[in-house]
Each structure stands twice: as structure tokens, then as C-alpha cells.
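Student: Okay, structure incoming, though there's no sequence with it:
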């Protein structure tokens, strides 16, 4: 019997089963084809499961009066008591202010430095000289803050530090960098730039390597100077990389880090140097206030998530690729 125009026969059961099996077979085919790549992901997945997702279970103690002897389940419920205590504490707003200010200084002054260094290194034509420069810039990244912080403190010493020695040669009074509420944040940001700026050029150098050389040739033909080539070719070529790193940097606005601050701070500058990470260590580890500091850590994580989502949406609205 002829079918009417515009109608199609219903698929037979065998054909339907075959069609539904094709995606599964395609998935298995991809797994088998790239099995070694997926195998390399196993340690990464195990790491995140053990050290990132499994500890999320411990966030429950932010809502309990946690006692080591009673354990997580045996401790009594406290509801939002620790959050109320947190938001009513004057210390909380001091450490929150210091954390945000130090991160803001890093965002304004430290974030552009790897971009500038990468642009300058990209213009160096001598390969041997370029490799030496890169190695010298990368070395501080591999020095721990315990060592590097000690070096910074020694360099800025008012009596024996090289910086104050130079100032004395010009007839200036020595500056107590590590004991001054004004100079300590500057020393903090400058030492962070010294340690991480060189290593931060790696991603930008990789992005520059992917720029089409014919774009530079076309710019030269149009009479563009070296600065115009950087402005119209190099910087647009690394814009997407800078946008991704900006999102990640904003995501760390609530977390300065522990090692650098703990190594460099002292009681004389606590009003500008005490941040969330060191405050959690002091109150949580030393004073055993686990529930209180867990509440602070949960607040920190929620705000960081909001910042990442917001900046990611803003970057995508500006036409760049976001994290997702």
C-alpha cells in the first residue's frame, strides 16, 4: 500500500534499537581510542575527590558546636550561631578589609606586570639572551616564601638592609618597612611581584606564540611602528588569555594566601597585615575554635564563588570567552 505524501514509516524496533545504541557505541569508541589520555586523568580526579570534594563534608561543623572528643556527628547543633558571632565581631571586618585591600593592590599593580614582561620578552630577538632572562625571571617562583620572606626582611632591615644602606648614602633616614602600616603593604605587593611575575609570563608567551606572523607583516606594510604593532596585534592576541586569568584572579579576592603573609607580618602591623588565612590559623588551629573559623571559611568560599560567576558573566558580555 502506497504511503501518502508527507508521511514516513515508523522505524522498526530493530532500527530503533540500533539508533539508540549508536551514541553508546560512539562513547565507548572514544573512550577506547583515547584510553591513555583518560588514564592520565585518573590521578587528577582522585586528587580532587580526596582533597577538594571529600572535605566539603566537614563544612557541617560550621553549624555545630564542634568538639574533638565528640566528633562531627556527636557535637550539638548550633544553627547560625557562629555566623552571628562572626558578623558581630570587629576583628572579622578588619581581616576582611585587609584581605580585600591586599588583593585589590595585587589586581591593580601586580596583575599587569606579567603582561608587560611577556611583551618585552617577545620583542627580544637573541634566543640565548632571551632564555637567560626567562630563567632568571622564573627562579624566584621556585623559592619558598619561608626563604624568600626572610630575604625580603633582611633586605629591608633598617640597620643592615641593602635598601636602607642605599638610602643612607643619599642622606635619607632609614625606613622601618616591616613595622610601618604604610610601607608594609607596599613591601608585600612588591615581593609578590618579584616572586611570581616572571613565572606568570609563561601563559602569555604561549598565547603570543600562537599569533599569526602575517599579522605583524601586514602591520609593517601599513607603516605601523613597533608600539602600534604591540597595541593592535600582540595585545589583542593575548586578550582572551588575560580575561581568563583576570577571572581567576578575582576569584582569589577573598584569599590572599597564607605563607607570604605569615612569613612577613609581625604584631606591629597586624592592623593591615592580618588576613582571613592567618586569622583562621590563629583562631582555628591555635585557639581550637573550629566551628567559628569553618563558618568564616564557608562565607569566604561563597563570596569567592559569587565573584567568579559575576566576573565570568561580565567577561562573556564583553565578547570574550569565559571559564564556561
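Tutor: Okay, I see it. Since this is a predicted model, take the numbers as computed values, not measurements. Numbers count the residues shown, from 1 in each chain.
Student: alpha carbons only for contacts and neighbour counts from here, please
Tutor: OK.
Student: Would you mark the buried spots in stretch 52-65?
Tutor: In terms of neighbour count (16 or more other C-alpha atoms under 10 Å), stretch 52-65 has its buried residues at 60-65.
Student: Stretch 191-211: how far from the chain's middle?
Tutor: With C-alpha atoms, centre = their mean, to the nearest Å as the basis, stretch 191-211 stands 14 Å off its chain's centre.
Student: would you list every one of the helices in the stretch 151-300 of the chain?
Tutor: With helices called from DSSP state H, counting those that start in this stretch, the stretch 151-300 of the chain shows them at 162-169, 183-209, 213-221, 226-229, 235-237, 239-251, 259-264, 270-273, 276-280, 290-317.
Student: circling back to that earlier point, which of the buried residues of stretch 52-65 fall within strands?
Tutor: Under the assignment DSSP state E, the buried residues of stretch 52-65 contribute 64-65 to strands.
Student: For the buried residues of stretch 52-65, which two are the farthest from each other?
Tutor: Using C-alpha to C-alpha, the pair of the buried residues of stretch 52-65 lying farthest apart is 60 and 65, separated by 10.2 Å.
Student: Check it against this one:
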């Protein structure tokens, strides 16, 4: 009763705020039209497919559809975790992701800081072009190049090894080499493009602080450590949180193209396993359950990483 009384008493003020908000929307309608396509895209491709999550708890029958298919509860999850290969697949996914994060995350920052200090414009543009270009190579072409370079018979690396009397090495068939090949190939492809965000952040660093450091006699290394890096720390933290939140989401295309029977013990990850089980074997409920497990773990890691970042640095996604 008290709540209803409060609502009636504030009803005129609520109406005024609604009218004011509506008028403001009309005055800025071009901006709302501008953000409408991304909202529609996200709704169609990110929220509508969530309906398919029901498959994780059902035995999907194409003729019955998602709603008509019988419920099986958590049997798909139990089947996955009781499988002898499940923990190996999870371990492979985590190891590759952590390797990529530890080796690859600092390099775009270092490249951006180095490029920011270059004063010769033609040299800076040349380095940027050479480091950005690999990002625009498709995964198929990139894997093809790597396989040609590492080929045991005609590969450039093996020819160099044989030139000094060594024996050729089947790099793509060596399980111990697979993770390093994948990670450093990805670093070569993405470091230049990843540095763009940090270069944009460095462009906003206060010139007054830079000049004050120069007047105080600080060296270039000191200016980078005490001015540039602290200024772009929020950007670094946000990207680190996003990367930690995607630890279980290793790229599917490149891994799948690099797989063979010799390296399958370390190259089989969750995304490739879901593809083989779900699309090739048509076991849609089982593959949806694995994908849902993967997404839930990523969400938990994202929340933990953001909470930790907030506690330590006062920066985060929310």
C-alpha cells in the first residue's frame, strides 16, 4: 500500500522524465539510427541462438525439433567427463591458451611503445606496414605457408639444417613442437595489429608529463616506465581481462588445419572436438553440452579476472 502511495505521489515527475527522455531521443535520432544495426546484429547472432542451448539437455531428434525432443538432463555432460579423452582435450586447450597469453600478450605493448618513440616517419610507417600485413592473411594461406617452410623435404628450415649436416625434422608431426609452432605463428600474425590499440592509447598520454620528465633529466626508459605505461594501464588491464576470459576459446580454423594423426594427442582441443562430434557425427546435443561448458568456464574466468583487476588496479570491464 505504501509503495502504491509513493508511486502515485511521484507519478507526475515520472511522466515529465519520460517526456523529457523521449524528446531527447527525437532530438538525437540520427545517433540512435547509427547504433541500431549493431544492436540488431547482436540480437540476431548472439541472443537468438541462445535458444539452442536447450540442446545440451535434450536428445535432439530432427523430426521433433528442439522443443519436441526428449529431455536427458545432464547425461551429455556426464558422458563427456567420463570419456577418457575429455581431460586431455581440456588440458590441451588450457595449455595452448596460457602459452599464447604469456608469450603473446606483452609483445603488442612493446611494439607499440617502440613505434611511439620512433621519430623517423618513413621508418615508422614501413615497420607498421610490415607488422600489420600478416594479420590480413587468411588462416588457410597462413597454415599453407608454415607447412611449406617446415616441410621435411623441401622446407626452408630443413634445408638449412641439412646444409650444416643435420637431419630433417618433421616439425608438423612432432607433438612437442606443435604448441610452439601454433603460438608463434599466431604471434607473428597478430602482434602488429594488436599494437594499434596501444598506439591509440599512447597518443593520449599527457605531453606535460613528458616534458616535465625531460626537464627533470629522466631518460627515455624512465619516461616509458613512469609515464607511458601507467597512462595506458587501463587499456592493458581491460585487454588482459578479455584475454583471460577467452582462455578456453582457442581459434578453431588454424588448429584444425594443422592437425594430423601424429600431433593429435596435443592438438585436439574443445573447439575441434565439438566440430567433429557435432557436425561430422551429427551428435548435436553432446556437442552443445561441451560448448556450453566451455562458455560457462570462460564466463567464470572473465568475472574472476575482472574482480581481481578491480581490486589491484581500479580498472576493469565493469
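Tutor: On my side now, so go ahead. If you're wondering where the values come from, they're calculated on a predicted model, not measured in any experiment.
Student: What's the TM-score once they're superposed?
Tutor: Once superposed, the chains reach a TM-score of 0.94 (TM-score structural alignment, normalised by the length of structure 2), with 311 aligned residues with a C-alpha RMSD of 1.6 Å.
Student: Next one: the counterpart of residue 218 of structure 1 in structure 2 from residue 119 of structure 2, what distance?
Tutor: Under the alignment by TM-score structural alignment, residue 218 of structure 1 pairs with residue 212 in structure 2. Plainly put, residue 212 of structure 2 is 20 Å away from residue 119 of structure 2 if you go by C-alpha to C-alpha, to the nearest Å.
Student: the more surrounded of the two?
Tutor: Taking other C-alpha atoms under 10 Å, residue 212 of structure 2 and residue 119 do not tie; residue 212 has more neighbours (12 against 9).
Student: Excluding covalently adjacent residues, which one is nearest to the alignment partner in structure 2 of residue 168 of structure 1?
Tutor: For residue 168 of structure 1, the aligned position in structure 2 is residue 162, judged by TM-score structural alignment. Spatial nearest neighbour of residue 162 of structure 2, chain neighbours left out: residue 168 (6.4 Å); criterion: C-alpha to C-alpha, 6 or more residues apart in numbering.
Student: isn't the one you found right next to residue 153, touching?
Tutor: Yes: Residue 168 of structure 2 sits in contact with residue 153 when judged by C-alpha atoms under 8 Å, with a separation of 7.3 Å.
Student: between those two, what contacts are shared?
Tutor: Counting by C-alpha atoms under 8 Å, 6 or more residues apart in numbering, the shared contacts of residue 168 of structure 2 and residue 153 are residue 159.
Student: who's more crowded, the two?
Tutor: Neighbours per residue (other C-alpha under 10 Å) separate residue 168 of structure 2 from residue 153, with residue 168 holding more: 18 against 14.
Student: Enumerate every residue touching that one.
Tutor: 152-153, 158-159, 161-162.
Student: try it again with 7 Å
Tutor: Each residue near residue 168 of structure 2 by C-alpha atoms under 7 Å, 6 or more residues apart in numbering is listed here: 152, 158, 161-162.
Student: what do we get in structure 2 for residue 179 of structure 1?
Tutor: Aligned by TM-score structural alignment, residue 179 of structure 1 pairs with residue 173 of structure 2.
Student: From what I see, that match and residue 264 are in contact.
Tutor: No: using C-alpha atoms under 7 Å as the test, residue 173 of structure 2 is too far from residue 264 to be in contact (9.0 Å).
Student: and the gap between the residue nearest to residue 162 of structure 2 and residue 150 of structure 2?
Tutor: As judged by C-alpha to C-alpha, residue 168 of structure 2 and residue 150 of structure 2 stand 10 Å apart.
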